[in-house]
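**Student:** what follows is a predicted structure for the sequence shown.
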Amino acid sequence: MRIELGGAFADLLNEKGKGSGGNEMAYVERSLGFRTHDLDDRDLRLVTDIVGGTIRWRRYLDYLICSLFHDESMFRSMEPLLLQILRIGCYEIVKLDMPPYAVVDENVRLAKVALRHGAGNMVNAILRKLVSLKDRNSLPLPNMEGNDRAQARALATIYSHPVWMVRRWIKYLGQERAIRLMVWNNSDPSFSLRANCAKGITRADLVTQLNVLKVPHEVSLHLDDFVRVKTGLQAVIQAGFLKEGLCSVQDESAGLVVSVVDPQPGENIVDCCAAPGGKTLYMASHLKGQGMVYAIDINKGRLRILNETAKRQNVDGVITTIHNDLRAFVDKKLLKSDKVLLDAPCSGLGVLSKRADLRWNKRLEDLEQLKNLQDELLDAASILVKPGGVLVYSTCSIDPEENEERVQAFLLRHPDFSVDPVDKYVPADFVTEHGFYFSDPVENSLDGAFAARLVRGS
């Protein structure tokens, strides 16, 4: 309910890498009057899975619940807490394959304690009906027949995404690839760890530590400092790896954006929308103590976190934070840099596997506003690039209107810039026909990301 109504995150980890499970359990105590126990690692993983999965599959779960009611008006008027309990129960039965009797019993007790006796009876009836349908392999499914709109609506229900996203992906990718993308978004996310070379930690050192913790992992095929983990992130955090600055949680797709920037010792680099600072810190580690990364951001609190992390990772000597709106900052004409990175605010359509809540927080109208903002920020960022310097525009979106189209529109407005193909900086799998960097979630098994490297004429 906090995620859906209050903007909380779907993971029990905050951006400092600290567990927020204690805060959430305290909130449960305050709001529902339950006494809660401390969660061990296993329970913390299960809670995170249930919360994330229930949010991710919300549209499909609501379809199941509504089908079992046979009365849409009754479903629509259901109180929010009862609906959440039913969603959790449905998710556990249909997607987690937990023992049905335990799921029914637990959620009936929850409804009785959190609401009233009658609510428990309703949960009992609905979940038992669901178990019966699942046992007979006859769960309801939306009708795939009809025109393109009807098919998109059915697919949006089956794979639990907003209809506008599904229609957009079918338009750009075709139905088969759109389905593959939704399957990826609904799968358990994997995370990558970056060994912090600025503290003398190599990937081999990180692998040794992961072996000690018995955390399953595989080394990145694309970046020398990165290791991929599917499970065990909580163990890494509790062992203090992030707190001590030994490594960072960072997707390889973001690391490859830094490869496109290609930061070198002695350079002055501006990171235009820097916070929370993953790319800033990685670029700073490349400078080997020589040069400077100027991290500009409008959010003062997140810049403070960036400064704290920079100290832990031993790169604070080459990072200067600047609290400002980029568009206001460039008016002062105080800075010209070798390289400028604009990791622009975007829809985040490339990171939906990690951000279970994000798909429900975005609307089609948001894209139009974002495109205008991206254009404004690109124009502002270009002012900071010295003659012969480099401007890298990146997003964590897979939408061409936020990516290639923004670059093409920028080049029409700024003929003194031209595309520098990225094939010298990233593996060929990630290079588009126009010389841009693009990571495809389905093809590359990474978050979706885009970057264009643009050079200013001298």
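**Tutor:** Right, received. Where do you want to start? Predicted model, so just to flag it, every value in this text is computed and none were measured. Residues are numbered from 1 along each chain as shown.

**Student:** for the rest of this, base every contact and every neighbour count on C-alpha atoms.
**Tutor:** Will do.

**Student:** list the residues that contact residue 299.
**Tutor:** Counting by C-alpha atoms under 8 Å, 6 or more residues apart in numbering, residue 299 touches 275, 323-324.

**Student:** which parts of the stretch 301-450 of the chain are helices?
**Tutor:** Ranges of helices in the stretch 301-450 of the chain, per DSSP state H, counting those that start in this stretch, are 326-329, 358-361, 364-383, 404-413, 441-444.

**Student:** take this one as well and set it beside the first:
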Amino acid sequence: MKNIQKAYEIIYATQYQGAYASLLLKQVDDDYNVALITELVYGTIRNYRYVFATWRQFTETKLKQKVSALLDLGVYMLRFSDKPDYAIVNNIVEISKQIEKKRYTKLVNAVLNNCLKTDPLVLSDDQPSEMALKYSHPEWLVHLWIAHYGHERTLEILKYNLTRNTVTLRSNHHKISTDDLLKMDDRFSKGHLAPEEVYFDGNIFETEYFKKGLVSVQDAASQLVAHHVNANVDDTILDTCSAPGTKAIHIASLRHDKGKLDAVELHESRSHLIRNECARLGIESIRVFNHDARFLSDILDEEAYEKVLVDVPCTGLGVMRGKPEIKMHIKPEDIDSIVILQREIIDSSVKMVKDGGSLIYSTCTINKKENEQQIKYLLNTYPNFKLKFEETIFGYEHQSDSFYIAVLERIA
């Protein structure tokens, strides 16, 4: 029962205390069944609206947050796990005894048994309100996606976000080619979206391949960004919002650690992530600066870079399959706030591009306010830039995260 107890604690902290499930799961020690806890936590969070609606029909009043989180977990297990129903109910009821001296134990037992006697909710794929409930997304977000991408594509996004995430790797081109890496171990397999995309059947973090810096963790769609930067050895590169440094390091590895690359990161603690990963992968060509990307010209020369990567902070709507807690906390006003920050970073970044150079804009989100409309803003505000390439990568089409990438050229 201790694994279910731990899962419950993480779910509660994620739902009601603003914690990140991924960080809490990393803190679970080996005395627990980490795989089981991860499945229970992410499964419950992915289906948070559906499981809540399932048990809420059997309660007349709003319950304490701890009780609500516990019932969410219990209903998820009843509906989606293969554990015997009686064992699930017994475990959840036992945990409920810790809440306010067993005050809610009878209620929890009654609600779960009512759920067992009731057929699963029947919801359509036609109405946005039912789609939002069935696939556990905020209703306003479903409406936004339908407006931006249409009903059918939105439905595919919703379904995809309920699937389990996989660990995608990138071969470190500085140390080994993808083909040579694949030959080293039959457990490696080739991806299909990005040239360095590989997968490993097992725990890669315990292997010498990872410890010696032959591979990094990076989503396949994210890996495409470095290829759109398309840096030559002689190009001076700027990554304006760098941490944790995966894209900057990928660019450096493709150039075999030659040339100059400056990486800017606001937070000192996250700058250490870049430096540590550079050390593991054998990358020495990256200079790391702690600074606010809205004020780049305060520390760097303007018009000094052939390629400027602007991988702006975003709402992360394209990575919700791996970080489902995003959809629990995201609000419409969050998009409006981040758009302002993105434009301030754009305004700062355009000054750094040489005549004839390129600005590469990317996000791991899917909404046109943060993507296409930001490029429209850039082109309208800075007529000396021209759009050369633009693409939205939808994760469900490639088994990857969703990404947006645009390449603009500064006209001399």
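**Tutor:** Perfect, I can see it now. Since we're looking at a predicted model, the values are computed, not measured.

**Student:** how close are the two chains, by TM-score?
**Tutor:** With the length set by TM-score structural alignment, normalised by the length of the second structure, the two chains reach a TM-score of 0.90; 400 aligned residues with a C-alpha RMSD of 2.2 Å.

**Student:** picking that back up, between the helices of the stretch 301-450 of the first structure, which one is closest to residue 222 of the first structure.
**Tutor:** For residue 222 of the first structure, the closest of the helices of the stretch 301-450 of the first structure is helix 441-444, at 10.5 Å, according to C-alpha to C-alpha.

**Student:** quickly note the distance from the counterpart of residue 159 of the second structure in the first structure to residue 404 of the first structure.
**Tutor:** Correspondence of residue 159 of the second structure to the first structure, assessed by TM-score structural alignment: residue 183. Distance, residue 183 of the first structure to residue 404 of the first structure, by C-alpha to C-alpha, to the nearest Å: 25 Å.

**Student:** could you do residue 122 of the first structure as well?
**Tutor:** Remark: distance between residue 122 of the first structure and residue 404 of the first structure (C-alpha to C-alpha) = 51 Å.

**Student:** quick revisit: so which of the contacts of residue 299 of the first structure sit within strands?
**Tutor:** The strands, defined by DSSP state E, take in residue 323 from the contacts of residue 299 of the first structure.

**Student:** which of the contacts of residue 299 of the first structure show up in the second structure as well?
**Tutor:** Retained in the second structure by both residues aligned by TM-score structural alignment, their matches' C-alpha atoms under 8 Å are the following of the contacts of residue 299 of the first structure: 323-324.

**Student:** out of the contacts of residue 299 of the first structure, who's the most crowded?
**Tutor:** residue 275 (24 neighbours; other C-alpha atoms under 10 Å).

**Student:** higher neighbour count, residue 183 and residue 404 of the first structure?
**Tutor:** Using other C-alpha under 10 Å as the criterion, residue 183 of the first structure and residue 404 rank with residue 404 on top: 17 against 14.

**Student:** aligned partner of the more buried one in the second structure?
**Tutor:** By TM-score structural alignment, residue 404 of the first structure lines up with residue 372.

**Student:** then residue 330 of the first structure?
**Tutor:** Aligned by TM-score structural alignment, residue 330 of the first structure pairs with residue 297 of the second structure.

**Student:** can you pull the contacts of that match?
**Tutor:** Taking C-alpha under 8 Å, 6+ apart, we find residue 297 of the second structure in contact with 348, 351-352.

**Student:** would you check the span in the second structure matched by the lengthiest strand in the first structure?
**Tutor:** As assigned by DSSP E, the longest strand anywhere in the first structure is strand 385-395. The aligned range for strand 385-395 of the first structure in the second structure is 353-363, by TM-score structural alignment.

**Student:** do I have it right that residue 375 of the first structure meets residue 408?
**Tutor:** No. Taking contacts as C-alpha atoms under 8 Å, residue 375 of the first structure lies outside contact range of residue 408: 10.7 Å.

**Student:** who has more neighbours out of the two?
**Tutor:** Using other C-alpha under 10 Å as the criterion, residue 375 of the first structure and residue 408 rank with residue 375 on top: 17 against 12.

**Student:** what about the helices in the stretch 101-250 of the first structure?
**Tutor:** Using DSSP H, counting those that start in this stretch, the helices of the stretch 101-250 of the first structure run over 117-135, 148-158, 163-173, 175-186, 203-213, 233-238.

**Student:** to residue 436 of the first structure, which of the ones you listed lies closest?
**Tutor:** Of these, nearest to residue 436 of the first structure by C-alpha to C-alpha is helix 163-173, at 17.7 Å.

**Student:** list the buried ones in the closest one?
**Tutor:** Across helix 163-173 of the first structure, burial judged by 16 or more other C-alpha atoms under 10 Å covers 163, 165-167, 169-170.

**Student:** that one vs the second structure - mean distance after superposition?
**Tutor:** Here the mean offset of helix 163-173 of the first structure against the second structure after fitting is 1.3 Å, by mean C-alpha distance after the TM-score superposition for the first structure.
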